[in-house]
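Peer 1: I'd like to go over a predicted model; first the sequence, then the structure.
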Amino acid sequence: MTNELKYRELVSGSLGVGLYWLWKGSFYYEDEWVELLLLLGAMVFVPLAMRQSGTLKTKAERGVVIWSTWALLLAYLQEPGLVAALFALPWLMVSLWLFDRALKKLLLSPLALVDKVHFAAYLYFPIGQLAAFSDRLGWAPLGFSPIIILLTAAHFHYAGFLLPWVLANLLGRKVPSYWQRGVAWAVLLGIPAVAVGITSSQFGVDPWVETLAATIMALGGLGVAFWHARLALEAGQVLTQRLASLGLFLCLGTGMILALLYGWRNYFPLSFLSIPWMYEVHGTMNTLGVGVFGILVNRKTSADKH
């Protein structure tokens, strides 16, 4: 693989995100920062993760992914409406295509925990694309505010795809212990549980449902963070991987502690835990954790093991 082919996802994605930055010029509005995080996930981190895990087999497949993310960029360079939604459609179709491929692979492979986690990344991923399509269409279903729909789109790029992808790489290193299996199941169950919890709160259900869901998700994420802290201390790690593991531990750990506190806000309220503060700090920490440091930790150890 040539260097041009190996790094074109990084170059293309960075160029696209930079173009968005120049186009907007400022990020004084909450939706613009969330859109930036979303595009970072879609154009840079997710394609790199797919390449590193061997999901994209050919140059043509990698090209389809890259061009569909550029279509998503065009969707976010204009006002919501039918045209913007049409530009968001290719990324949604790619996510469904990859889900179909992952499902077929799962049905032909042993149902080991690592296979389930790897499949979960592609199972949850299209939810983010459905939310992005809805956001670009200007449609907010179930009475949710537009910022919640946009946050859902970003959330399922990071917590929905990248976090299970990072976890699958951990599980692929060696046979997991009991506590590591518990972490894996907390992540698997926590991702859809949070969606159910937020939806239940929207319909006026007692907040304990959302609190329980956030607790499961946060404990799973914290488990992945502490797992990387232990990984940083293992023998045989190069310095860059040790630093990346430490960075993932700090950033993801911070993000999950904030998520836990936010989930318990109805019982132990903290004045600073507003939605804008959460997407600015929690969202940014998760972007650094499973995005930047997740890619760096696994840049040499990822393989098509699944």
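Peer 2: That came through fine.

Peer 1: alpha carbons only for contacts and neighbour counts from here, please
Peer 2: Fine.

Peer 1: show me the helices in the stretch 51-200 of the chain, by range?
Peer 2: With helices called from DSSP state H, counting those that start in this stretch, the stretch 51-200 of the chain shows them at 59-75, 82-108, 113-137, 146-157, 163-171, 178-202.

Peer 1: please apply the same query to the stretch 201-306 of the chain.
Peer 2: 208-233, 239-263, 275-277, 283-286, 294-297.

Peer 1: for the ones you listed, which one sits closest to Glu4?
Peer 2: Minimum separation from Glu4 across the helices of the stretch 201-306 of the chain (C-alpha to C-alpha) falls at helix 294-297, 18.2 Å.

Peer 1: which elements pack onto the closest one?
Peer 2: helix 239-263 (3 or more C-alpha pairs under 8 Å, 6 or more residues apart in numbering; DSSP states H and E).

Peer 1: quick one: the helix it packs on to chain centroid distance?
Peer 2: 14 Å (C-alpha atoms, centre = their mean, to the nearest Å).

Peer 1: and if you look at stretch 293-305?
Peer 2: 15 Å.

Peer 1: one step back: got CSV for the helices of the stretch 51-200 of the chain, with distance to Phe45 too?
Peer 2: Shown next, in CSV, are those (distance: least, C-alpha to C-alpha, whole Å):
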stretch, distance to Phe45
helix 59-75, 11
helix 82-108, 14
helix 113-137, 13
helix 146-157, 9
helix 163-171, 11
helix 178-202, 19
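
Peer 1: looking at these, which is nearest to Ala235?
Peer 2: Nearest of those to Ala235, taken as C-alpha to C-alpha: helix 163-171 at 15.6 Å.

Peer 1: now for Glu234, how many residues are close by?
Peer 2: Residues within reach of Glu234, counting by other C-alpha atoms under 10 Å, total 11.

Peer 1: and it, how close does it get to Gln241?
Peer 2: As for Glu234, its distance to Gln241 is 11 Å (criterion: C-alpha to C-alpha, to the nearest Å).

Peer 1: please apply the same query to Tyr7.
Peer 2: Taking C-alpha to C-alpha, one finds Tyr7 at 19 Å from Gln241.

Peer 1: equivalent analysis for Pro192, please.
Peer 2: 30 Å.

Peer 1: against that first model, consider the following:
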Amino acid sequence: MTVLVGFVVALGMVVVVPLGLRLMDDEHRRLGPITQIWPVAGLLGAVSLLLERGSFAVVLAGAYALVTAWLAVLALFRLLRRRSVAPVEIAILTAMVAPAIAATSLVAERGGYELFGFGMTVLALTVAHFHFAGFAAALVAGLAASTVRSVASEIAALTVPAGTALVLLGYFTSEEVELVGAAVLTAGMWMLGWVIWRRVRPASPSLVTRWLFAGSALILAATMVLALSWAAGHVWDAVPHLSLTWMAATHGIANALGFAVCGMLAWGRLRQERRHVENAERR
């Protein structure tokens, strides 16, 4: 795993997922324990990236994988409890399951095992993809759909998980399917960015929160052009696309810091602002 991809993955495990877990609705308080333990598990997973491939790295990555499996089980309980396939639920369930897929690839990559015949590069990209498109983007799509009741927000909540799944399917089938997935995911991300820019961002009274939302939405729109050109360039040679190193340095870093981290901070601030308003109204 290259240094840049490793940094992006570590950021997802240690920062993005813990921030995101605190944003999920948890009326039965089942996410509390996993929210508390995740930073430690994420740190173990991040340390595994610093080690040479081998048994010790696999053990650390495996510890992280166990916690992601716990979250996936909670997703199953949520589905059985709510019995809903509304767009917002599909997005949230996708976010809860995605880290387990990423962690499975992480364990295989740290052990040097070609899972399903995939090489180390594909496994490393899968780890990154499912922490950000799988977890962060799906969670934000779910939050947007629960905050803004509109056709656009619901379409985003469906197309982001669908595009993520199609990209994964493309790994097993063909680059053409992966391109279709990238196109669906890009359309969903652009729609999500539009909803955030037009409907979510103006709802905050804080300039800082609005700027965080603005940066998250604009960076998302820009970086998905790179993702689409990357997928198209692997189908048609005439389509220009960046190298893997430059994709990690641009698309990867910008999405991790600009979209995911800024987005999670913005949603957290918006939630606190609304609580303050509710508390003030009660008084």
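Peer 2: Received, thanks. Nothing here was measured: the structure is a model prediction, and the numbers come from that model.

Peer 1: report the TM-score for the pair.
Peer 2: The TM-score (TM-score structural alignment, normalised by the length of the second structure) is 0.86; 268 aligned residues with a C-alpha RMSD of 2.2 Å.

Peer 1: circling back: have a look at Pro192 and Gln241 of the first structure and say which one is more surrounded.
Peer 2: Between Pro192 of the first structure and Gln241, Gln241 has the larger neighbour count (other C-alpha under 10 Å), namely 21 against 15.

Peer 1: aligned counterpart of that one in the second structure, please.
Peer 2: Aligning on TM-score structural alignment places Gln241 of the first structure opposite Thr209 in the second structure.

Peer 1: what do you get for Leu189 of the first structure?
Peer 2: So, by TM-score structural alignment, Leu189 of the first structure is matched to Ala162.

Peer 1: how many residues are close by that match?
Peer 2: With other C-alpha under 10 Å as criterion, Ala162 of the second structure counts 22.

Peer 1: pretty sure it sits against Ala183.
Peer 2: No - in this structure Ala162 of the second structure lies outside contact range of Ala183 using C-alpha atoms under 8 Å: 10.5 Å.

Peer 1: picking that back up, among the helices of the stretch 51-200 of the first structure, which comes closest to Leu246 of the first structure?
Peer 2: Nearest of the helices of the stretch 51-200 of the first structure (C-alpha to C-alpha): helix 163-171, 14.1 Å.

Peer 1: which residue numbers in the second structure go with that closest one?
Peer 2: Going by TM-score structural alignment: helix 163-171 of the first structure matches residues 137-145.

Peer 1: what's the nearest residue to the counterpart of Met96 of the second structure in the first structure if we skip its chain neighbours?
Peer 2: Aligning on TM-score structural alignment places Met96 of the second structure opposite Tyr122 in the first structure. Nearest non-adjacent residue to Tyr122 of the first structure, counting by C-alpha to C-alpha, 6 or more residues apart in numbering: Phe99, 4.9 Å away.

Peer 1: and for that neighbour, the neighbour number?
Peer 2: Neighbour count of Phe99 of the first structure, defined by other C-alpha under 10 Å: 20.

Peer 1: what sits against Tyr267 of the first structure?
Peer 2: Tyr267 of the first structure makes contact with no residue under the criterion C-alpha atoms under 8 Å, 6 or more residues apart in numbering.

Peer 1: counterpart of Leu222 of the first structure over in the second structure?
Peer 2: Looks like Leu222 of the first structure aligns to Trp190 there (TM-score structural alignment).

Peer 1: show me the contacts for the nearest residue in space to that match that is not next to it in sequence.
Peer 2: Closest residue to Trp190 of the second structure apart from its sequence neighbours, by C-alpha to C-alpha, 6+ apart: Ala221 at 5.4 Å. Shown in contact with Ala221 of the second structure (C-alpha under 8 Å, 6+ apart): 189-190, 193.

Peer 1: wouldn't the match of Gln241 of the first structure be in contact with Arg269 here?
Peer 2: Yes - between Thr209 of the second structure and Arg269 a contact is recorded at 6.5 Å, counting by C-alpha under 8 Å.

Peer 1: for the spatially closest residue to Ala103 of the second structure that is not a sequence neighbour, grab the count of nearby residues.
Peer 2: Among residues not flanking Ala103 of the second structure along the chain, Ala65 sits closest, at 4.9 Å (C-alpha to C-alpha, 6+ apart). Residues contacting Ala65 of the second structure under the criterion other C-alpha under 10 Å number 25.

Peer 1: now swap in Ile147 of the first structure and tell me
Peer 2: Neighbour count of Ile147 of the first structure, defined by other C-alpha under 10 Å: 16.

Peer 1: state the distance from it to Pro269 of the first structure.
Peer 2: Following C-alpha to C-alpha, the distance that separates Ile147 of the first structure from Pro269 of the first structure is 22 Å.

Peer 1: can you check Pro164 of the first structure too?
Peer 2: 30 Å.

Peer 1: repeat for Ser177 of the first structure
Peer 2: From Ser177 of the first structure to Pro269 of the first structure the distance is 36 Å (C-alpha to C-alpha).

Peer 1: swap in Leu89 of the first structure?
Peer 2: 39 Å.

Peer 1: show me which of these two is the more surrounded one.
Peer 2: For Leu89 of the first structure versus Pro269, neighbours defined as other C-alpha under 10 Å are more numerous around Leu89 (21 against 12).

Peer 1: check contacts around that one.
Peer 2: Contacts of Leu89 of the first structure by C-alpha under 8 Å, 6+ apart are 72, 133.

Peer 1: and it, what's its match in the second structure?
Peer 2: Match for Leu89 of the first structure (TM-score structural alignment): Gly62.

Peer 1: so how far is Ile101 of the second structure from that match?
Peer 2: From Gly62 of the second structure over to Ile101 of the second structure (counting by C-alpha to C-alpha), the distance is 12 Å.

Peer 1: and what of Leu44 of the second structure?
Peer 2: 17 Å.

Peer 1: what about Trp23 of the first structure, how many neighbours?
Peer 2: Applying other C-alpha under 10 Å, we find 10 other residues in the vicinity of Trp23 of the first structure.

Peer 1: for it, what are its contacts?
Peer 2: Trp23 of the first structure touches Leu77, counting by C-alpha under 8 Å, 6+ apart.

Peer 1: what helix or strand is it located in?
Peer 2: helix 3-24 (DSSP states H and E).

Peer 1: that helix to helix 59-75, inter-axis angle?
Peer 2: Going by axes from the mean of the first three to the mean of the last three C-alpha atoms, to 10 degrees, helix 3-24 of the first structure is angled at 10 degrees with respect to helix 59-75.
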